[in-house]
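*Asks:* got a predicted structure plus its sequence, pasted below:
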Amino acid sequence: MIPPFTEEHDTFRKTVRRFVEKELAPHALEWDQAGLFPRELFRKCGELGLFGIHHDPKYGGSGLDYWFVTVFAEELARGDNAGVSMALMVQGQMATPIINDVGTEEQKREFLAPALAGEKIAALGMSEPGAGSDLANLRTTARRDGDDYVINGSKMWITNGTRADFLVLAVRTGGPGAAGISLVTFPTDVKGFSVSKKLDKVGHRSSDTAILFFEDCRIPARYVLGRENDGFFHIMNSFQGERLVTGINAVAMMQRMLEEAIRYGREREAFGKRLIEYQVWRHKFAEHLTSVAAARQLTYHTVELFQRKRRPLREISMVKLYTADLAQRVAYDCQQFYGGMGYIEETHIARAWRDVRMLTIGGGTSEMMKEIIAQTAGM
């Protein structure tokens, strides 16, 4: 399909691109080596309205269509740092939409508005040491005590976890299984909360990812998002936006890897010929460019369904599966093309090869995507 990008979308793209190329790309290697990027970046994104693209204008959002989110996710790839991209997408497109959709006025004022402004950092507290894909069996509990919940348990793989000001937290408020889960907004200055460990990941090194611990943490019961024990429904809905925006960004990352590799191949010579003149590589890149174009069409088709609120569960699962798996092959071949230069940190492709490995794991594994696709196809 031809995406319905308008002049307004194009203007927004130019704004995001200028910001990414000025504020993000020059620091890509530095922030990976430091294992963190400056907190100030959240504020700068908030000032540009990059967290509230699709959110309610009443709380600092712009109320724009999802094609603007698509533009944002695509342009982030130019920052050459997947960890930064993921942290910023968590803030605007993964942790906060549920507050925008079902939060109370109080929750929107206390949590959503400052997050969209970049004044507070948000994180999504779902996965646990023993419950990643199997979230229906999470063990973190929220026991009702008068007008409060008392929370005990732990969370793992939490992006923005070491410095989040609040979490959208999945807890067990009822019996076993999906029917006993609720979502709450959780301020991290509550007594009994601690960051147990910052994880030393293979990729996404500039993004802080943590194990979190909760010991008798007391929050008001009015911090529940939506109705008690309805959390699993909201989790499944939030996963759709997370998976779609991840797929959009993955397509843009692949396009960038290929363009950089082809550019390198025009400059680098071996045995008296430019690398790009060897047929084996021209054909390999032709295959990848074709596959990436197909991935983009699948993704754009799904964005249009999502924009129309069609709840395209199967298509989003296909986007996540196809783009994540394809990214492994594209990154591998591009790195191979660079030879030794593709194996050193200062070269973007080396870091990209490392970073894309997360795509088949985080936000729902490729195996889970296949299961969802099979189920929605009646198998």
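*Replies:* Arrived safely.

*Asks:* CA atoms for contacts and neighbours, from now on please.
*Replies:* OK.

*Asks:* ok, now how distant is Gly231 from Ile361?
*Replies:* 23 Å (Cα to Cα, to the nearest Å).

*Asks:* neighbour count: these two, which is higher?
*Replies:* Gly231 (25 against 15; other Cα atoms under 10 Å).

*Asks:* spatially nearest residue to the more buried one (excluding sequence neighbours)?
*Replies:* Ser182 (3.9 Å; Cα to Cα, 6 or more residues apart in numbering).

*Asks:* and Ala115, what element?
*Replies:* For Ala115, the enclosing helix or strand under DSSP states H and E is helix 113-116.

*Asks:* what sits up against that helix?
*Replies:* Helix 113-116 is contacted by residues 46, 49-52, 59-61, 91-92, 96, 120-122 when judged by Cα atoms under 8 Å, 6 or more residues apart in numbering.

*Asks:* 6 Å instead, please
*Replies:* By Cα atoms under 6 Å, 6 or more residues apart in numbering, the surrounding residues in contact with helix 113-116 are 46, 51-52, 59-60, 120-121.

*Asks:* what's the first helix or strand after that helix?
*Replies:* Later in the chain than helix 113-116, the nearest helix or strand by DSSP H and E is strand 122-125.

*Asks:* next up, a structure to set beside the first:
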Amino acid sequence: MSSMYFTEEHHLFRKSLQDFLQKEVVPHIETWEQTGTIDRFIWKKFGDMGFFGINYPETYGGLNLDLFYTVILLEELQKINSGGFAAAIWAHVYLAMTHLNAEGSEIIKQNYLAASISGDKIGCLCITEPFGGSDVAGMRTTAIKEGNHYILNGSKTFITNGVYSDYLVVAAKTTPDSGNKGISIFLVDRTEVGLSATKLNKLGWRASDTGEIAFDNVKIPASNLLGEENKGFSYIMQHFALERLIMGVNAHARAEFALEYALQYMSERQAFGKSINKFQALRHTISDLYTEMEICKEFNYSVTYRLNKGEYVVKHATMSKLKSTKMADEVIYQCLQFLGGYGYMEDYPMARLLRDSRLGPIGGGTSEILREIIAKIIIDKKEYKPAT
């Protein structure tokens, strides 16, 4: 562990989190993977431990700690081998709650952010639509103002926590003819009439409730607008940097977990009179994979350091997700191969790891879209700036 980024306090936090996860979470993972439903009690336990408030203001029950505590949370969540459980947690804390904290009114923060930190409310972020994912500007969901309310119509899909969350942070067109300059963001309570959700059946992330959401003339108070009207696109773009860095960190952490498991297995597995970690072809393959993982990890730590200082790291966070998720897929694919037939068995962790990892290059912006964003920055000299 690099002392350049982590202090003794960070290490103590990591140890307490590991103990908590082993005691409170790991015994339930197999059940949650089978049912696709995470029991509500665990959310409250996370809240009681302060894990949801790591980066949030003390005013609302948070701890106001630096981003390397977040890195520790993300890394350790990957190492209990349930991408779905990990996603449910970080989608709540760093997708939904990020918008509440950055753009929410004081009333919203007191009623929803504080309850999210304590684990009494669960949130989700609704941007992707059935007709387009990364094309945020092309969204079709609308929120038309009528007096002191907005009338919300449309649909969202691939929403983590989309079925069982208590509230939704929803992006919609308030000025439909204005492209990305006509998007706003709203807080929508799950109890609103006209809101429905359907659970999706996924290849991986089985523990999480990924949903498709429909809004049929949902009437929401104008006070539930987050930030300013028609500035939603810039808010979304600003927070994408954190989301992409999170997915980059997740990727290097699950790759590291896969490698450590494979190394242990290879030290115990015998073939032709010796453990298979003595065969040069496998040793050299491990060397290459471990090098790729470590390079991504160190890069992700450096981007975290810059983001923690307040820099706008959209280029580097995009690179983090692009490279790290590709690396993780390749590492886990090869680690499954190291286990031979056992790698293909559900009783061993690699099969689930492989399925869960495959979402990395898709969610939060596909690798194809990320390459185009990087190309615009490098080739076209496009500048992405924070919302003002």
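*Replies:* Thanks, I have it. Owing to the predicted nature of the structure, the values given are computational and were not obtained by experimental measurement.

*Asks:* what's stretch 346-355 of structure 1 aligned against in structure 2?
*Replies:* Under TM-score structural alignment, the match for stretch 346-355 of structure 1 in structure 2 covers residues 347-356.

*Asks:* thinking again about what came up before, between the contacts of helix 113-116 of structure 1, which sits nearest Gly203 of structure 1?
*Replies:* Ile121 (21.3 Å; Cα to Cα).

*Asks:* neighbours of that closest one, how many?
*Replies:* Neighbour count of Ile121 of structure 1, defined by other Cα under 10 Å: 26.

*Asks:* measure it to His283 of structure 1 for me?
*Replies:* 45 Å.

*Asks:* could the contacts of helix 113-116 of structure 1 go into TSV alongside secondary structure and distance to His301 of structure 1?
*Replies:* Shown next, in TSV, are the contacts of helix 113-116 of structure 1 (DSSP: H, G, I helix; E, B strand; the rest coil; distance: Cα to Cα, whole Å):
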residue	secondary structure	distance to His301 of structure 1
Gly46	helix	29
Phe51	coil	23
Gly52	coil	23
Tyr59	helix	30
Gly60	coil	29
Lys120	coil	34
Ile121	coil	32
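
*Asks:* got a quick PyMOL command for the buried subset of those residues?
*Replies:* To isolate the buried ones among the contacts of helix 113-116 of structure 1 in PyMOL, judged by 16 or more other Cα atoms under 10 Å, type:
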select buried, resi 46+51+52+59+60+120+121
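
*Asks:* structure 1: strands as residue ranges?
*Replies:* 122-125, 141-145, 148-159, 166-172, 181-187, 193-198, 209-220, 224-225, 269-270, 273-274 (DSSP state E).

*Asks:* tell me which of those strands sits nearest to Leu258 of structure 1.
*Replies:* From the strands of structure 1, taking Cα to Cα, the stretch that ends up closest is strand 273-274, at 16.2 Å.

*Asks:* so what touches the closest one?
*Replies:* 266, 268.

*Asks:* now with 10 Å?
*Replies:* Residues outside strand 273-274 of structure 1 that contact it (Cα atoms under 10 Å, 6 or more residues apart in numbering) are 264-268.

*Asks:* in helices only, show me these.
*Replies:* 264-267 (DSSP state H).

*Asks:* of those, buried ones?
*Replies:* Neighbour-count burial (16+ other Cα under 10 Å) is assigned, among these, to 264-265.

*Asks:* which ones are touching Ile344 of structure 1?
*Replies:* Going by Cα under 10 Å, 6+ apart, Ile344 of structure 1 touches 350-351.

*Asks:* let me see the ranges of the helices in the stretch 201-350 of structure 1.
*Replies:* For the stretch 201-350 of structure 1, helices defined by DSSP state H, counting those that start in this stretch occupy the ranges 231-267, 279-307, 313-338, 348-355.

*Asks:* looking at the ones you listed, which is closest to Leu135 of structure 1?
*Replies:* Of these, nearest to Leu135 of structure 1 by Cα to Cα is helix 231-267, at 8.3 Å.

*Asks:* quick one: the closest one to strand 181-187, angle?
*Replies:* Using axes from the mean of the first three to the mean of the last three Cα atoms, to 10 degrees, the direction of helix 231-267 of structure 1 lies 70 degrees away from that of strand 181-187.

*Asks:* helix 231-267 of structure 1: which residues count as buried?
*Replies:* Within helix 231-267 of structure 1, the residues that count as buried by 16+ other Cα under 10 Å are 231-232, 234-235, 238-258, 261-262, 264-265.

*Asks:* shouldn't Gly52 of structure 1 be in contact with Gln91?
*Replies:* Yes. Counting by Cα atoms under 10 Å, Gly52 of structure 1 does reach Gln91; the two are 9.4 Å apart.
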